[in-house]
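Peer 1: Okay, structure incoming, though there's no sequence with it:
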């Protein structure tokens, strides 16, 4: 049936996996038997994608077993109801997946790895395809996605992140596109997947309701609430709340008071972010703004209790 379909659709090239090689002579004979030899397509047989470990062809079970997607989109088995993860749902960019898959069993003839769709089309040639199967190195796929994330403009990331925000109960329309783009731009170099990017940037869009216990134990001292109240006064006195203006003033205040720099700055970060990690603190507060920064510090003073000695 596929021979008839290909003939009627005037297919010029049949590109398929090498497991079809044993059937190729039969297909050629069928074209000749039907009198279609002059319109027979070119047959190209490509090497298969192999398991990341061991031998044999890649299968859905390998993805389930090793924790990586096999399908481009999430797929639900209509019989069993089992759900197999998809690249899109796990936070991969389409361009990154295309680039990653293109280099499995093919190379451009040099060491170039990052290529746009137009570049892939221009460089692709069958004579650069491998004659042997390619192991499915799914960690390399994550590397490609990280590279593409880092080079995606914040404005595009804002649109891509909108479904994750909505699924997390946060309305993207409550924030300007410029704010969302700037927040995602600040964190994209730290993320591998869109899901990572949203998880790491969520604090920009919702004040923390909980605070990292290990950071509280290490950084929130009995004197911290008083220091944070003083910090609020310093922040409210600033005529310019930009990172470049705020940082030297706050650092000078800490030095003048003789406070422990690490404890104060990490308590500051804990109050605003919810944990002691993230981008440069004053870049965060400059984007977040004075009012929201102060509000979060006040909330932390009210809610975080210093661990008992």
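Peer 2: Great, that's in hand. Being a predicted model, the structure only gives us computed values, none of them experimental.
Peer 1: make it CA atoms for all contacts and neighbour counts henceforth
Peer 2: Fine.
Peer 1: residues contacting residue 245?
Peer 2: Residue 245 is in contact with no residue at all, counting by C-alpha atoms under 8 Å, 6 or more residues apart in numbering.
Peer 1: Quick check: buried residues in the stretch of helix or strand it belongs to?
Peer 2: Using DSSP states H and E, residue 245 sits in helix 243-257. Counting neighbours by 16 or more other C-alpha atoms under 10 Å, one finds that the buried residues in helix 243-257 are 243, 246-247, 250, 254.
Peer 1: Following the chain past it, name the next helix or strand.
Peer 2: Assigned by DSSP H and E, the successor of helix 243-257 is helix 261-273.
Peer 1: can you state the direction angle for that next one and helix 243-257?
Peer 2: 130 degrees (axes from the mean of the first three to the mean of the last three C-alpha atoms, to 10 degrees).
Peer 1: Now do helix 261-273: distance to the chain's middle.
Peer 2: Its chain's C-alpha centre and that of helix 261-273 lie 27 Å apart, by C-alpha atoms, centre = their mean, to the nearest Å.
Peer 1: before we move on, what about stretch 229-243?
Peer 2: Taking mean C-alpha positions (C-alpha atoms, centre = their mean), stretch 229-243 and its chain are 34 Å apart.
Peer 1: hmm, who's touching that stretch?
Peer 2: Contacts with stretch 229-243, where a contact means C-alpha under 8 Å, 6+ apart, come from 246, 250, 253, 282-283, 285-286, 289-290, 294, 297-298, 301.
Peer 1: Can you get me the start-to-end distance on that stretch?
Peer 2: 20 Å (C-alpha to C-alpha, to the nearest Å).
Peer 1: about what we covered before: reformat the buried residues of helix 243-257 as TSV; add distance to residue 188.
Peer 2: What follows is the buried residues of helix 243-257, written out as TSV (distance: C-alpha to C-alpha, whole Å):
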residue	distance to residue 188
243	19
246	24
247	23
250	27
254	31
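Peer 1: second one coming, line it up with the first:
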């Protein structure tokens, strides 16, 4: 129960415990529960002392998380949001599913959706200092406002491709590389230096929230 409370999936724990003293005769480590039930044989149990490797358990948990249908992670994510005291009443299940898909290669536990991408659930409260020093220059504010203008011309729910075309248009107009806009844009909408693709973030947040966050960042940074 202690491990379940820490966020480990039942499937990962059973998978891990099975491997402590048994193997199927190959190098495979990830198993679904039904596969373990089919393959397990007492003859292949190893009598040598088992080594508890927490890194392997973490890895297995991440693998089982990624193997799940994103829809099956919505309720666990809601439970974590409740535990964190985050009001998600304005977020649809489809919104949460989009976050789950965007972040699942970057997390090992459901709670890490909140820890590693709080900007999907809360307003940006602070901006990464290293990224700010590196990517936010005196000319960045006006450039971001110009980008905001171009985003405002897009339809109600722009696609990743539409955001990208708009950004590249502004970069060409300003005679700068796209990266000069992409990195400060990521900082503006997430407050963080890394994460999913920036256009994925924009699509999930939506046009109105994206524009609001650009304006806020320009006023603060």
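Peer 2: Perfect, thanks for sending it. Quantities reported herein were computed from a predicted structural model and do not represent experimental measurements.
Peer 1: how big's the offset between the helix holding residue 245 of structure 1 and structure 2?
Peer 2: In the superposition with structure 2, the average deviation recorded for helix 243-257 of structure 1 is 1.5 Å (mean C-alpha distance after the TM-score superposition for structure 1).
Peer 1: Find me the equivalent region of that helix in structure 2.
Peer 2: Here helix 243-257 of structure 1 aligns to structure 2 at residues 160-174, judged by TM-score structural alignment.
Peer 1: mind putting the contacts of stretch 229-243 of structure 1 in TSV, distance to residue 102 of structure 1 included?
Peer 2: What follows is those, written out as TSV (distance: C-alpha to C-alpha, whole Å):
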residue	distance to residue 102 of structure 1
246	48
250	51
253	55
282	41
283	38
285	42
286	42
289	44
290	47
294	49
297	49
298	52
301	53
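Peer 1: If any of these are buried, put those into a PyMOL selection.
Peer 2: Burial among these is assessed by 16+ other C-alpha under 10 Å; the matching PyMOL selection reads:
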select buried, resi 246+250+282+283+285+286+290+294+297+298+301
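Peer 1: among the contacts of stretch 229-243 of structure 1, which are in helices?
Peer 2: Those of the contacts of stretch 229-243 of structure 1 mapping onto helices are 246, 250, 253, 282-283, 285-286, 290, 294, 297-298, 301, per DSSP state H.
Peer 1: could those go into JSON lines alongside distance to residue 13 of structure 1?
Peer 2: What follows is these, written out as JSON lines (distance: C-alpha to C-alpha, whole Å):
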{"residue": "246", "distance to residue 13 of structure 1": "64"}
{"residue": "250", "distance to residue 13 of structure 1": "67"}
{"residue": "253", "distance to residue 13 of structure 1": "72"}
{"residue": "282", "distance to residue 13 of structure 1": "58"}
{"residue": "283", "distance to residue 13 of structure 1": "54"}
{"residue": "285", "distance to residue 13 of structure 1": "57"}
{"residue": "286", "distance to residue 13 of structure 1": "57"}
{"residue": "290", "distance to residue 13 of structure 1": "62"}
{"residue": "294", "distance to residue 13 of structure 1": "65"}
{"residue": "297", "distance to residue 13 of structure 1": "65"}
{"residue": "298", "distance to residue 13 of structure 1": "67"}
{"residue": "301", "distance to residue 13 of structure 1": "69"}
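Peer 1: Need the max-distance pair from the residues you listed.
Peer 2: 283 and 301 (22.0 Å; C-alpha to C-alpha).
Peer 1: What about residue 188 of structure 1, how many residues nearby?
Peer 2: Residues within reach of residue 188 of structure 1, counting by other C-alpha atoms under 10 Å, total 26.
Peer 1: aligned partner of it in structure 2?
Peer 2: So, by TM-score structural alignment, residue 188 of structure 1 is matched to residue 104.
Peer 1: Setting aside sequence neighbours, what's the nearest residue to the residue nearest the centre of structure 1?
Peer 2: The residue lying closest to the centre of structure 1 (C-alpha atoms, centre = their mean) is residue 193, at 1.4 Å. Nearest residue to residue 193 of structure 1 in three dimensions, chain neighbours excluded: residue 91, at 4.9 Å (C-alpha to C-alpha, 6 or more residues apart in numbering).
Peer 1: Check the spacing between the aligned residue in structure 1 for residue 33 of structure 2 and residue 169 of structure 1 real quick.
Peer 2: Using TM-score structural alignment, the partner of residue 33 of structure 2 in structure 1 is residue 117. For residue 117 of structure 1, the distance to residue 169 of structure 1 equals 35 Å [C-alpha to C-alpha].
Peer 1: Which of the two has more residues huddled nearby?
Peer 2: Shown here are residue 117 of structure 1 and residue 169; by other C-alpha under 10 Å, residue 117 has more neighbours (14 against 9).
Peer 1: for that one, what are its contacts?
Peer 2: Residue 117 of structure 1 neighbours (C-alpha under 8 Å, 6+ apart): 95, 98-99.
Peer 1: same thing with residue 219 of structure 1?
Peer 2: Neighbours of residue 219 of structure 1 in contact, by C-alpha under 8 Å, 6+ apart: 263-264, 266-267.
Peer 1: Which members of the residues you listed are classed as buried?
Peer 2: 264, 266-267.
Peer 1: Using CSV, please lay out these together with distance to residue 5 of structure 1.
Peer 2: Output for these, formatted as CSV (distance: C-alpha to C-alpha, whole Å):
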residue, distance to residue 5 of structure 1
264, 72
266, 67
267, 68
